[in-house]
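>>> Next comes the sequence, and after it the predicted model I'd like to discuss.
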Amino acid sequence: MKISIHQINKLRKLTGIGIMDCKKALTLTKGNIDEAIYFLRKKGKEISITRSSFQMKDGAVISSVNADYTSGTIIGISCETDFLSKSHEFLNFLLELSKKSLNSFSKEGFLESFFSKKELVKDAIFRKMAIVKEKLELKIFERVDSPFVIDYTHNNHKISTLIGFSSKINKSPARNIAMHVTAMNPLSIDEDDIPNTIVEKEINFIKDQIKKEKIRSEDIKQKIVEGKIQKFIFNNTLLNQKFIRNNKINVKEYLNQFDNKIKINFFKRVKI
């Protein structure tokens, strides 16, 4: 059966896949568009299986918030090469997925949701695999719901942050704080939230350092431990960190300039 240019172009428009692959799919399915689409999706699934031994060390993350700034997501797709992870095709696809992810509440639910009227997200990812010839996988799905949510993705698409505030705040300072979290990677919001295990580990590390200095006085040792642990907590808790855009004030002081009643409920920072 001879396959027409019109059929090939129609399939290419529907799938975004190259001319030769579309022609092959139509030839094998005797010109049936629906069967050809299924064939190409199956081909994408075969890429997932045959490339499973590749190390999934590359990819990108992106964040999005909904129209009223009450929900946000971070998603991350892994691929096989750094070249693909930086390409416009890959990043545009990631952005499309990101916008769709705002309607989902879990990774599993997102994969089973609709990317388009006739295609699930998981199938759209399989289809894209057939186009780019690399294994793609949804590795990250994080969601934040709060009275006000802001997001920030670093321009290299390797780090994304979401912050949930207790009430509405001007987007500019909110995003500045999201940028701060992205850059400074705090362990928690304040000293009350920092895990005890982390504090204990740091205390043991400080004590080991003191032993090497051969300090005899127990009072001096205790004061050194207290001082160093306080510095550690201040350097690693968001509200106490020096604000990245003005190191004369901390993040809490910066936030209070706009609203001294507003609180940061939580944040999520993802780095790949």
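Thanks, I have the structure now. Numbering: from 1, shown residues only.

>>> okay, CA-based contacts and neighbour counts for the rest of this
Will do.

>>> For residue 54, which non-adjacent residue is spatially closest?
With C-alpha to C-alpha, 6 or more residues apart in numbering as the criterion, residue 54 has its nearest non-adjacent residue at 7.0 Å, and that residue is residue 80.

>>> who touches that neighbour in this structure?
By C-alpha atoms under 8 Å, 6 or more residues apart in numbering, the contact list for residue 80 reads 54-59, 134-136.

>>> Of those residues, which count as buried by neighbour count?
Restricting the contacts of residue 80 to buried positions leaves 56, 58-59, 134-136, with burial counted as 16 or more other C-alpha atoms under 10 Å.

>>> Please determine how far residue 228 is located from residue 243.
Using C-alpha to C-alpha, to the nearest Å, we find residue 228 at a distance of 20 Å from residue 243.

>>> I meant residue 98, not that one.
Using C-alpha to C-alpha, one obtains 29 Å as the distance from residue 98 to residue 243.

>>> and if you look at residue 51?
44 Å.

>>> between these two, which one's more packed in?
For residue 51 and residue 243, the more surrounded residue by other C-alpha atoms under 10 Å is residue 243, and the numbers stand at 22 against 15.

>>> Quick check: the more buried one touching residue 254?
Yes. Proximity of residue 243 to residue 254 meets the contact threshold set by C-alpha atoms under 8 Å, at 7.3 Å.

>>> The structure to be compared is supplied as follows:
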Amino acid sequence: MSISAGMVKELRERTGSGMMECKKALVEANGDLELAIENMRKAGLAKADKKSGRIAAEGLIGAKIASDGKTAAIVDLNCETDFVAKGEDFIGFLNNIATALLTSDVETPEQLQEMKLESGKTVDEVRRELIAKLGENITIRRFETYKLSEGGASCYLHGSKIGVLVELAKADDALGKDIAMHVAACKPVCVSDDQVSQDEINKEKDIFSAQALESGKPAEIIEKMISGRISKFLAEITLLGQPFVKDDKTTVGQLLKSKGNSVIRFTRFEVGEGIEKKEENFAEEVMAQVRGA
């Protein structure tokens, strides 16, 4: 049967695929629109599987807070290029995941893949469809949700590449956003000294001891030097010990005390952290294509 322009237009609107791809799918399905969509979805899933091994070190961080401040979610959604990350489809997918997390009981990556979005499709179904449409590997690298019975949660997004959630013992959105901004800028490892492992402290102590012994000073002086260095180390890596980013004359701990509040926990995500990006050499890539031709 003949394939009309209207049929191609409708298929494009429903799948987001290119004109020629839609026309080909309709021809193969003998004009059956639903069959064409089903075949394109199957082909898209196959394409998604092929792209799953490709490095996805670009992307966006999304964060949402429920209107009552008692539920919060943060998501690190990755793709291969910044161009795709800036597209409406990618941004919409990120926002839909974060929104759905606010009302879900999802705890594991496997559960997240099966979580239903507002469209009725699962996260993984939409992810695979986007891979087929956009031509890049897309992964949900990590996520975190806060469910609070008391206190409140706040978030801060630095552009779209760094995101922070903070839980306070007492709801205070202005203070929470200030603390979240500080965490984004200063990257503390944990909230307080007691959350630093003894192994980490011992490792630093060994390093400081070796350095102090080279000074040739008396043992009691060396012990004081080591103690001072450990205290400085803990202040540098803990949220409460760091100078507040908006006023370096006071620590975050002092700020919180002055407000009669405390931080229960925080989560900081930065796009691409810890991922080894592939180094592109476009000259070599072009030469390889020439040789192949």
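Looks like it came in fine. Keep in mind the model is a prediction, meaning the values are calculated, not measured.

>>> follow-up on the earlier one: closest to residue 72 of the first structure out of the buried ones among the contacts of residue 80 of the first structure?
Here the nearest of these to residue 72 of the first structure, counting by C-alpha to C-alpha, is residue 59; it sits at 20.2 Å.

>>> what's the helix or strand for the closest one?
Applying DSSP states H and E as the criterion places residue 59 of the first structure in strand 58-65.

>>> ok now that strand, how far from the chain's centre?
Computed by C-alpha atoms, centre = their mean, to the nearest Å, the chain-centroid distance of strand 58-65 of the first structure equals 4 Å.

>>> ok, now stretch 186-205 of the first structure?
For stretch 186-205 of the first structure, the distance between its averaged C-alpha position and the chain's averaged C-alpha position is 24 Å (C-alpha atoms, centre = their mean).

>>> what ranges do the helices span in the first structure?
5-15, 19-28, 33-50, 82-85, 88-101, 107-111, 121-132, 171-184, 196-213, 218-236, 251-256 (DSSP state H).

>>> Of all these, which one comes closest to residue 69 of the first structure?
For residue 69 of the first structure, the closest of the helices of the first structure is helix 171-184, at 9.4 Å, according to C-alpha to C-alpha.

>>> one step back: and which of the contacts of residue 80 of the first structure is nearest residue 142 of the first structure?
residue 59 (16.1 Å).

>>> Relative to residue 141 of the first structure, how far out is the spatially closest residue to that closest one that is not a sequence neighbour?
Spatially, and ignoring its direct neighbours in sequence, residue 59 of the first structure is nearest to residue 78 (4.0 Å; C-alpha to C-alpha, 6+ apart). The spacing between residue 78 of the first structure and residue 141 of the first structure, counted by C-alpha to C-alpha, is 12 Å.

>>> Counterpart of residue 184 of the first structure over in the second structure?
When the structures are aligned by TM-score structural alignment, the residue of the second structure matched to residue 184 of the first structure is residue 186.

>>> got a list of what the nearest residue to that match once chain neighbours are set aside touches?
Here the nearest residue to residue 186 of the second structure in space, its sequence neighbours aside, is residue 245; by C-alpha to C-alpha, 6+ apart that works out to 7.6 Å. Applying C-alpha under 8 Å, 6+ apart, we find residue 245 of the second structure in contact with 182, 185-186.

>>> okay, these in CSV with neighbour count and distance to residue 268 of the second structure next?
Compiled in CSV, the contacts of residue 245 of the second structure are given as follows (neighbours: other C-alpha atoms under 10 Å; distance: C-alpha to C-alpha, whole Å):
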residue, neighbour count, distance to residue 268 of the second structure
182, 21, 11
185, 12, 10
186, 17, 10
